[in-house]
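Visitor: here is a sequence with its predicted model. Questions after.
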Amino acid sequence: MSNKLRLVALPIKATTATTATPQITLLSQPPTVALQENYLTKTINWCDRQWNKLSDSADGHWKKRVWNGGESVMDRVPYTEWALKHIEPGQSVAPNSTHKLDILYPKSVISDKDLLNMVKASFISRAARHRRSMWIALFIAPITLPVAIIPVVPNLPLFYVLWRAWSHWRAHRGAVYLGRLLANNQLNPRESDELDRFISTHPNLTTKDINTLSKILKLPPQATLEAHRAVKQIDSDSKRQE
């Protein structure tokens, strides 16, 4: 494992008659040595803990229903957004330096050139979209304030739009960061024999396959969850197109 962030380019959907390259998602592998948390990270982690506490509520309780609904909403957030928002520049190489960010990939299904083209087309190109969506969410936020006068019920619409604004900001930051590294030739496709062997026998990944691969690559829980979401979303898109 590295003491710097590295990415895993995970092919989710194999090539077809109409696609020359597989669909991929980018999974973040943070450094093995934990970095000191800043105030923003501490706040985010605290919010995550408070949110997950809702899942411990009894079935049928409004807290459990809110948690179930929230998780369903999160599953519909595009997998590309999840990938971008978990790229932490502070854990990785500095732009305009001599260091490079490794992207592990399976050489049997995608070339290094195609990989960089896909990173640009599917992830970096979304920077402006996420910036625009962030400002739209912030503009909508004050409109939800009247809900706060309702007793007992929390202002879920406000929480949602603020969460979406934060999510889009993080994704925008990740996309801009990757764009700077690509422009400076600091993205380094790196062949992974482990990933290559697994993908060669599992061309169309299932959630069960993801769990197995996660153990092989020692992926963190968040990356495993993001891979699950990517598989479900791409499978769902494929069924709608049939």
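Guide: Structure's in. What do you need?
Visitor: alpha carbons only for contacts and neighbour counts from here, please
Guide: OK.
Visitor: Lys239: how many residues sit nearby?
Guide: Counted with other Cα atoms under 10 Å, residues neighbouring Lys239 total 9.
Visitor: swap that for Lys113, please
Guide: Lys113 has 9 nearby residues by other Cα under 10 Å.
Visitor: in this protein, which spans are strands?
Guide: 6-13, 23-29, 101-105, 187-191 (DSSP state E).
Visitor: mind putting these in TSV, distance to Thr206 included?
Guide: Formatted as TSV, the strands of the chain follow (distance: least, Cα to Cα, whole Å):
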stretch	distance to Thr206
strand 6-13	9
strand 23-29	14
strand 101-105	18
strand 187-191	22
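Visitor: gap between Ile44 and Gln233?
Guide: Using Cα to Cα, to the nearest Å, we find Ile44 at a distance of 25 Å from Gln233.
Visitor: these two: who's more crowded?
Guide: For Ile44 versus Gln233, neighbours defined as other Cα under 10 Å are more numerous around Gln233 (17 against 11).
Visitor: got the contact list for that one?
Guide: 76, 78-79 (Cα atoms under 8 Å, 6 or more residues apart in numbering).
Visitor: can you flag the buried ones in the residues you listed?
Guide: With burial judged by 16 or more other Cα atoms under 10 Å, the buried subset of the contacts of Gln233 is Tyr79.
Visitor: isn't Asp13 up against Ile234?
Guide: Heads up, residue 13 is Lys, not Asp. Yes - Lys13 sits in contact with Ile234 when judged by Cα atoms under 8 Å, with a separation of 7.4 Å.
Visitor: more neighbours: which of these two?
Guide: Between Lys13 and Ile234, Lys13 has the larger neighbour count (other Cα under 10 Å), namely 22 against 17.
Visitor: and the helices in the chain?
Guide: Taking DSSP state H as the criterion, the chain carries its helices at 39-53, 62-76, 79-85, 112-122, 127-140, 156-183, 193-201, 207-217, 221-241.
Visitor: just name the most buried of those helices.
Guide: Mean neighbour count (mean count of other Cα atoms under 10 Å) peaks for helix 79-85 among the helices of the chain, with a mean of 23.
Visitor: list the contacts of it.
Guide: Counting by Cα under 8 Å, 6+ apart, 25-28, 122-123, 167-175, 226, 229-230, 233 sit against helix 79-85.
Visitor: mind redoing it with 6 Å?
Guide: Helix 79-85 has contacts (Cα atoms under 6 Å, 6 or more residues apart in numbering) with 26, 170-171, 174, 230.
Visitor: another one to put next to it:
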Amino acid sequence: MRLIAVPLARSRPGINPISTFVAQRAANAVHRATTTATGTTTTTTTTTTDGSDPQRKAPLSKRLLQRASAFWIDLGRTDQKSTLDWKRRTYVTGERLMDRIEYQEWALKGIDPAMDPKLIAAQAAVDGGQGSEKSAVDAGASPQIPLLYPPSLLKPEPLIASLKNLTDQRTPHHYKRFWVCVVGMPFTIPFALIPVVPNLPFFYLVYRAWSHWQAYKSSAFLSGLIAQNRLVAQQSPELDSIYAEAAPPPAEPAASSREEGKKASESRPSDDDERMLLKRHHIELLMGRLELPESCKADLRRARLQVERSMLDGKLEELESNSAGLK
């Protein structure tokens, strides 16, 4: 596995920008390294869309998550009817709630040590009492994790410091929120008496509890990597080239959509705003060139929209201070 720092915005040139992070599966990282070095690849192993081996049965937790995702997508279908249209209304409201979840939480949930089997073995060697941490490292049980960043926008020391500050803030935050959701679940029992519609508040709290727990585990995992000096910042000229690439010329909009586009542009910063570093077309370039998991596209979109909202509210500098640990 390797991590990729994605700069989002900055209030003025010359300061360390606000960044989010995405994780790349070990198999994809090796594939990218091979392609970069040779210009070709000879990998023939069949993988699924998320990079896993199709011959290996997914764990129960992942299968349950896939079922829940399929059920959620089914709610948003427009070709089905339900009493009071509760399915579509639930889906639309739920998507809005998802977009309100902080992008830092989405980023943490996307970082899973299971993406690299070596990390699981390394943690077992360190935590399982099989000698000291030093002996585990000497034996090669604790691999280093590269953290790629665009050198024209980020510097390694502030980048690692901001990631450490993120884990210091988020580890206790998500642990506390997890228990708040668990404690709140019994109070949703009266909603089960409503006919036809399922107990939506209960299922929402279940989802939020799971989400906070995943973010808590990932944050604690990253904190351990930083404490053990196993996270190594590496310059990525490819990221620099992506951020330097200009947006393609926009297609001529239809007359009916021109007015809608004008109203939308008035409610958010322009792509010409120099404070916003991650442009809309950058997300597509990152997805294609780095072969990121499909879930990263939604995570990056949410991060960009939330930072845009902070810019409109005049809170960009406050967001920078929190990211740098100055408050």
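Guide: Cool, the structure landed. Here the structure is a predicted model, which is why all the values come from computation and not from measurement.
Visitor: TM-score for the pair, please.
Guide: For this chain pair, the superposition-based TM-score is 0.91 by TM-score structural alignment, normalised by the length of structure 1; 237 aligned residues with a Cα RMSD of 2.0 Å.
Visitor: hang on, the earlier thing: of the helices of structure 1, which is nearest Pro106 of structure 1?
Guide: Among these, helix 193-201 comes nearest to Pro106 of structure 1, with 4.2 Å by Cα to Cα.
Visitor: coming back round to it: nearest to Lys239 of structure 1, of the strands of structure 1?
Guide: strand 6-13 (12.7 Å).
Visitor: what's the spacing between the residue sitting nearest the centre point of structure 2 and Ser236 of structure 2?
Guide: Nearest to the mean C-alpha position of structure 2, by Cα atoms, centre = their mean, lies Ala107 at 2.8 Å. Using Cα to Cα, Ala107 of structure 2 is found at 20 Å from Ser236 of structure 2.
Visitor: could you do Pro151 of structure 2 as well?
Guide: Taken as Cα to Cα, the span from Pro151 of structure 2 to Ser236 of structure 2 is 7 Å.
Visitor: which of the strands of structure 1 sits closest to Glu71 of structure 1?
Guide: Closest approach to Glu71 of structure 1 among these (Cα to Cα): strand 23-29, 19.6 Å.
Visitor: okay, the contacts of Gln233 of structure 1 in TSV with distance to Lys63 of structure 1 next?
Guide: Listed next are the contacts of Gln233 of structure 1 as TSV, based on distance: Cα to Cα, whole Å:
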residue	distance to Lys63 of structure 1
Arg76	20
Pro78	25
Tyr79	26
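Visitor: which residues touch Ile150 of structure 1?
Guide: Counting by Cα under 6 Å, 6+ apart, Ile150 of structure 1 has no contacts.
Visitor: that one maps to what in structure 2?
Guide: Per TM-score structural alignment, the equivalent position to Ile150 of structure 1 in structure 2 is Ile194.
Visitor: the strands of structure 1: which one's closest to Arg240 of structure 1?
Guide: Closest approach to Arg240 of structure 1 among the strands of structure 1 (Cα to Cα): strand 6-13, 14.9 Å.
Visitor: just the angle between the closest one and strand 23-29, please?
Guide: 150 degrees (axes from the mean of the first three to the mean of the last three Cα atoms, to 10 degrees).
Visitor: which residue range of structure 2 does strand 6-13 of structure 1 align onto?
Guide: So strand 6-13 of structure 1 is aligned with residues 2-9, judged by TM-score structural alignment.
Visitor: and the gap between the closest residue to Ala58 of structure 1 other than its chain neighbours and Met74 of structure 1?
Guide: Leaving aside its sequence neighbours, Ala58 of structure 1 sits nearest to Lys64 (Cα to Cα, 6 or more residues apart in numbering; 6.6 Å). Remark: distance between Lys64 of structure 1 and Met74 of structure 1 (Cα to Cα) = 15 Å.
Visitor: next one: Thr207 of structure 1
Guide: Separation of Thr207 of structure 1 from Met74 of structure 1 (Cα to Cα): 17 Å.
Visitor: cool, and Val93 of structure 1?
Guide: In terms of Cα to Cα, Val93 of structure 1 sits 29 Å off from Met74 of structure 1.
Visitor: Three-state assignment for the nearest residue to Ala125 of structure 2 once chain neighbours are set aside, please.
Guide: Spatial nearest neighbour of Ala125 of structure 2, excluding adjacent residues (Cα to Cα, 6+ apart): Ala136 at 6.2 Å. What DSSP: H, G, I helix; E, B strand; the rest coil gives for Ala136 of structure 2 is helix.
Visitor: what's the counterpart of Arg88 of structure 2 in structure 1?
Guide: For Arg88 of structure 2, the residue aligned by TM-score structural alignment is Lys64.
Visitor: pretty sure that match is touching Lys53, no?
Guide: No - with contacts counted by Cα atoms under 6 Å, Lys64 of structure 1 stays clear of Lys53, the gap being 9.3 Å.
Visitor: alignment lookup: the residue nearest to the centre of structure 2 to structure 1.
Guide: The alignment partner of Ala107 of structure 2 in structure 1, by TM-score structural alignment, is Ala83.
Visitor: for the aligned partner of Gln214 of structure 2 in structure 1, give its distance to Ser55 of structure 1.
Guide: In structure 1, the residue matched to Gln214 of structure 2 (TM-score structural alignment) is Arg170. Going from Arg170 of structure 1 to Ser55 of structure 1 by Cα to Cα gives 25 Å.
Visitor: Tyr39 of structure 1 too?
Guide: Taking Cα to Cα, one finds Tyr39 of structure 1 at 25 Å from Ser55 of structure 1.
Visitor: also Leu138 of structure 1?
Guide: For Leu138 of structure 1 relative to Ser55 of structure 1 (Cα to Cα), the value is 28 Å.
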